[in-house]
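J.: This is a predicted model, with the sequence first.
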Amino acid sequence: MRISRILFLAWIPVQYIAAQEIPARLNTAAVEKTIRFLAADEMRGRAIFSPEIDKAANFIAASFKKSGLLPLQGNSFLQSFTVYSAAFRGLTANADQKELSKDNVIVITGEPELEVTEKSSYTISTINAGSSLFQEASTAVNNGRNNIVLIDESFAQDFKRLVFFKRNFLKRAGSTIFILGKPALQTYTIRASHVIKAHPAANIAGILPGRSRKNEYVIFSAHYDHVGVGKPVHADSVYNGANDDASGTTAVMLLADHFAALKNNERSIIFVAFTAEESGGFGSQYFSRQLDASKIAAMLNIEMIGTDSKWGKNSAYITGFEKSSLGTILQKNLAGSGFTFYPDPYPKEDLFYRSDNATLARLGVPAHTISTSKMDHEPHYHQPSDEVATLDLTNMTEIIRAIGISAASIIAGKDSPTRVKEE
């Protein structure tokens, strides 16, 4: 049953009742109108670099402007940057006077032509059997150094998947060469050739300046990209991404309306819709580089809130709940409300480091993702069937309201979550 406005206000913590009048737009009708635009067939799945994702970006930017936000930087809500891709052209590799199979060498670089020898001062490391292949590979690619990484042959089946790292990337400070097997590498010569292409991309970011603590920030975020058009399933090839993550983007847009109407935030609030989450998290990575992490009080990333959680309605979970006090604060502010934030029930999925909160969390920010997605059973995840008709928009509206109310004391500067231990 949909909670009425009177009942909803009755379960707001007493100290926030006067401050938390609900703007007219924060209702199920507004949720439905917004998400139907973002997840329409005409948006063709909002794939990165597509005309449709540009249309979505302009829609979100117009909403931020109408809400009364200011652009986070400059005169535009679009935070533009460049994503690169590397198309393979050629490779030769020799080690210890033996030719290496091209199938056993993957070069991750932003250089069109690369030649590496034993005199090139590359750091050589190993990913041993039993390690986390993709986690360690990601660390090597993103550490800003020149690396050769020898990978145990037990990972032979997954080795080719490492080409993911060169499909799309931000500007690289170093190159990484993955080699399946463990040659001695006393002497070696590796030459690789790629066509490097540049692609424009943009986050949409607006700010509501704080009244007394303008240089302290609370962030509400979601990603607005999805996977586009793909393999047909039951004659449907548009992967609409209604839950993933038009639901979170809708929440951010309506929360911008909510707090802009209140005009009582002491800390500044940043609202951001990220691009390229589905392609490697490049939007959030770029965004994080533009801010001083020490000034961010909290980040509430919102992902996949359109379906009921495993506990049913009026509930959601927070990834990495135990890593800071953010979740405890949010739940305290909802005491007596009937709404509950739970710790992430899927720890084996490592969700805390798989969404757009991860970059800032690694810098110590209490940055967490709020979700209801049942990771053990989401039949529409990354399927053409992820459409608005499969969502519970009434419950989704209550989740958005709960997020806004639960963050009130942080926005007011009364609560400051503990920091995540830097990694």
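T.: Happy to help now that I have it.
J.: rest of the way, CA atoms for contacts and neighbours
T.: Fine.
J.: in terms of contact, does Ala95 touch Tyr188 like I think?
T.: Yes: using C-alpha atoms under 8 Å, Ala95 is in contact with Tyr188, at 4.2 Å.
J.: The residue lying closest to Ile17 once chain neighbours are set aside sits in which helix or strand?
T.: Spatial nearest neighbour of Ile17, chain neighbours left out: Leu9 (7.0 Å); criterion: C-alpha to C-alpha, 6 or more residues apart in numbering. Using DSSP states H and E, Leu9 maps to helix 5-10.
J.: Included below, for side-by-side comparison, is a second structure:
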Amino acid sequence: MKKTYLLLAVFASTLYSCQPKIESIISIDEVSRIEKTLSADDMEGRMIFTLGLEKAANFIASEFQKNDFPYLEGSDSYFQKFTMYKTIPEQISGTLDDFQLNSENVIVSTTKGELNLDSFSDYQVYSVAKDDIFNQSVFPLLRESKNLLVLIDPSHLENLPRLARSASRAKFPTEFSQIFIFTDNLDPKNIQLQIQNKVEESELKNVVAMIPGKSKPDEYVVFGGHYDHIGIRKSDSNQDSIYNGANDNAAGTTAVIMLAKYFQKMNNNERSLIFVAFTAEESGGFGSTYFSEQLDPDQIVAMFNIEMIGTDSKWGKNSAYITGYEKSNMGEILQSNLTGSKFHFEPDPYPKQNLFYRSDNRTLAALGVPAHTISTAKMEEAPNDEPNYHKASDEFETLDMENMTEIIKSIAISSQSIISGKDTPTRVEKLN
């Protein structure tokens, strides 16, 4: 019997020693190479519908290709494509009782080419009075899935350009329209409104690869992060105008690519692993929304969303926080797998920022998936927050590459019991 135990011990030791060391795969040099490429000036800030974003997508796909990752089941490439619609007002005319309506006082959020209103019957009517807080009263309505007519006191007219930009963003096709009218008549009796829009179609794409599971191929673990950022913006002379987004979120995308390479080399996943670089997070989370609709959420065991890990957390090096820590036991599982390690995960220290529903994990989380964001970003109120957040100064040189590499290693190690099928995180409560 002793001889049998000894042989088993020797076999296990030999098997473990045959596994590649994590440092040989997730190395600071390789992490730096990918991070530097994604956040370079020639990516032009990776804004949606730009050549810079296209270049970034092609680079991510090339990293998957040279490691010969399989496509997502049912796909014929690494690109998960979908169409967005943007409308440009060409003509707006009409009346609200005796008040003349035109492009200077009407904003429309729709994907329809033509709208004609002669009554309020098909629209839910809201009014925003002078004393109402504009941001809280108006912008949440853009996310509603119903026909809305919003009457806004002209004292809020200074917000019209910002509302126009938000309403005109590209969006998924929808049957619903939201119409915002700046008028001092908040209790009208009649409306006659004609709107003609030019509709433009544009393509966006996530970049997705997978490693099929050995014994549980229909159970999925997702590793994701968004690769888009906010592009090139006007600046004063002699100042940088490229918003490179090194931390936000070339860092998270780099982690996704490195984790894919690591798990492929380890070759020990019983569950299927999906690696996805999301598009259009900065514009409304469209990439992750579309991705979530292509899978059965009941088959997704866990999602690791990686966002802004290039700087030290509030606890210093070798630490990160998990948003929605209390909503499932996933964080406890990850920390347990790091017992004896110098690295530690913490609950989200910024609950007022509602970070759990502000990144690409949110759609899956709303469907009940234990989908959490791992981050180190300091998201307190200024001046203690990230100094380079959404600024042109968010560049490669501002990142701590050694610490970022350790974070990626810790995600790889802490997720082992989930990808092996040993641990299954509890589900998150679904949102209505």
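T.: Sure thing, it's come through. Just so we're clear, the structure is a prediction, and the values are computed from it rather than from any experiment.
J.: Could you tell me the TM-score of the two chains?
T.: With the length set by TM-score structural alignment, normalised by the length of the first structure, the two chains reach a TM-score of 0.88; 406 aligned residues with a C-alpha RMSD of 2.5 Å.
J.: Which position in the first structure pairs with Lys214 of the second structure?
T.: Matched to the first structure by TM-score structural alignment, Lys214 of the second structure sits across from Arg211.
J.: quick one, what contacts the residue nearest to that match when sequence neighbours are not counted?
T.: Spatial nearest neighbour of Arg211 of the first structure, excluding adjacent residues (C-alpha to C-alpha, 6+ apart): Glu266 at 4.6 Å. Contacts here follow C-alpha atoms under 8 Å, 6 or more residues apart in numbering; on that basis Glu266 of the first structure touches Gly210, Arg211, Ser212, Arg213, Lys214, Ile411, Ala412, Gly413.
J.: repeat that with 10 Å
T.: By C-alpha atoms under 10 Å, 6 or more residues apart in numbering, the residues touching Glu266 of the first structure are 208-214, 216-217, 409-414.
J.: now swap in Arg143 of the second structure and tell me
T.: Applying C-alpha under 10 Å, 6+ apart, one finds that Arg143 of the second structure lies in contact with Gln178, Gly284.
J.: again with Glu44 of the second structure
T.: 38, 50-53, 55-56, 229-232, 241-245.
J.: Give me the three-state assignment for the residue nearest to the spatial centre of the second structure.
T.: Central residue of the second structure (C-alpha atoms, centre = their mean): Asp360, 3.0 Å from the mean position. Per DSSP: H, G, I helix; E, B strand; the rest coil, the secondary structure class of Asp360 of the second structure is coil.
J.: what residue of the first structure matches up with it?
T.: By TM-score structural alignment, Asp360 of the second structure lines up with Asp356.
J.: How about Ile48 of the second structure?
T.: By TM-score structural alignment, Ile48 of the second structure lines up with Ile48.
J.: swap in Arg169 of the second structure?
T.: Using TM-score structural alignment as the criterion, Arg169 of the second structure maps onto Arg167 of the first structure.
J.: Could you report the distance from the match of Asp360 of the second structure to Leu300 of the first structure?
T.: Using C-alpha to C-alpha, to the nearest Å, Asp356 of the first structure is found at 10 Å from Leu300 of the first structure.
J.: hey, what's in contact with both of these two?
T.: Ser221, Ala222, Ala367, His368, Thr369.
J.: Pretty sure the last one sits against Glu303.
T.: When you say that, I think you mean Thr369 of the first structure. Yes: using C-alpha atoms under 10 Å, Thr369 of the first structure is in contact with Glu303, at 6.6 Å.
J.: between the two, what contacts are shared?
T.: Common neighbours of Thr369 of the first structure and Glu303 (C-alpha under 10 Å, 6+ apart) are Ser221, Ala222, Ser355, Asp356.
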